[in-house]
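K.L.:
need a 3D model of the sequence below.
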Amino acid sequence: MKLAFATLLMLLLSLVSSSFIQTTMAAASGSCGKKCGVRCSKAGMKDRCIKYCGICCLQCNCVPSGTYGNKHECPCYMNKKNSKGKPKCP
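P.N.:
Model (predicted):
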């Protein structure tokens, strides 16, 4: 019984995570995807950078130019903070 429950739970978690990844990738595939690709081209953790850049782009409708800095070009992007008070957008 415990094995069946654990298997079901793992299946459910993988289903939820895969749908989240597909949604994030679909959001990043449009103009945000191109802009975030440029923005994150030199990032050490490119997947994470593209994920958060895509989220910020969708919410703010802009991505700063270049691979670093220039956040003054997009105040919404610049002002987004994570739960620890640090910048959310790369």
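K.L.:
CA only for contacts and neighbour counts going forward, please
P.N.:
Will do.
K.L.:
what about residue 90, how many residues nearby?
P.N.:
23 (other C-alpha atoms under 10 Å).
K.L.:
residue 40 reaches residue 48, doesn't it?
P.N.:
No: assessed by C-alpha atoms under 8 Å, residue 40 is found out of contact with residue 48, at 9.1 Å.
K.L.:
which one of those two is surrounded by more residues?
P.N.:
Between residue 40 and residue 48, residue 40 has the larger neighbour count (other C-alpha under 10 Å), namely 22 against 13.
K.L.:
against residue 6, how distant is residue 82?
P.N.:
32 Å (C-alpha to C-alpha, to the nearest Å).
K.L.:
second input sequence below; structure requested for side-by-side comparison:
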Amino acid sequence: MKSLSTTLTLLLLLSLVTSSFLQTSMASSAFCNGKCKVRCSKASVKDRCLKYCGLCCEECHCVPSGTYGNKDECPCYRDKVTDPTKKKPKCP
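P.N.:
Take a look at the predicted model:
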């Protein structure tokens, strides 16, 4: 009986680890990666820019052209904020 519970516990842990890995790897798309590389090419903190650009792209399905500005091309991207009370833009 103890071996069965150990096996079930291991299977449960394995399935949790596998599902979280798959969700992370599927979160980014080639479209977003390419657009965000261009958008963040001149950013001073590229890793942070790529992270937030990728999150915004996945939610909004668009990224404004160029490396800065042009946010009117994508209203969803433009209107994302980190905190509704502070109104700081979330998307680079």
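K.L.:
tell me the SS of the most centrally placed residue in the second structure?
P.N.:
The C-alpha lying nearest the average C-alpha coordinate of the second structure belongs to residue 55 (C-alpha atoms, centre = their mean; 2.9 Å). Under DSSP: H, G, I helix; E, B strand; the rest coil, residue 55 of the second structure falls in the helix class.
K.L.:
again, but for residue 68 of the second structure
P.N.:
Going by three-state DSSP: residue 68 of the second structure is coil.
K.L.:
what's around it, how many residues?
P.N.:
13.
K.L.:
next one: the one 4 residues further on
P.N.:
Residue 72 of the second structure is flanked by 11 other residues according to other C-alpha under 10 Å.
K.L.:
so it sits against residue 65, correct?
P.N.:
No: counting by C-alpha under 8 Å, residue 72 of the second structure stays clear of residue 65, with 10.0 Å between them.
K.L.:
helix or strand right after the longest helix seen in the first structure?
P.N.:
Criterion DSSP state H: the longest helix present in the first structure is helix 2-27. Scanning forward in sequence from helix 2-27 of the first structure by DSSP states H and E, the next helix or strand is helix 31-39.
K.L.:
tell me what the longest helix of the first structure is packed against?
P.N.:
helix 46-60 (3 or more C-alpha pairs under 8 Å, 6 or more residues apart in numbering; DSSP states H and E).
K.L.:
what's near enough to touch residue 76 of the second structure?
P.N.:
residue 60 (C-alpha atoms under 8 Å, 6 or more residues apart in numbering).
K.L.:
and the helix or strand harbouring it, how far out from the chain's middle?
P.N.:
With elements taken from DSSP H and E, the one containing residue 76 of the second structure is helix 75-79. The chain centroid and the centroid of helix 75-79 of the second structure are separated by 15 Å under C-alpha atoms, centre = their mean, to the nearest Å.
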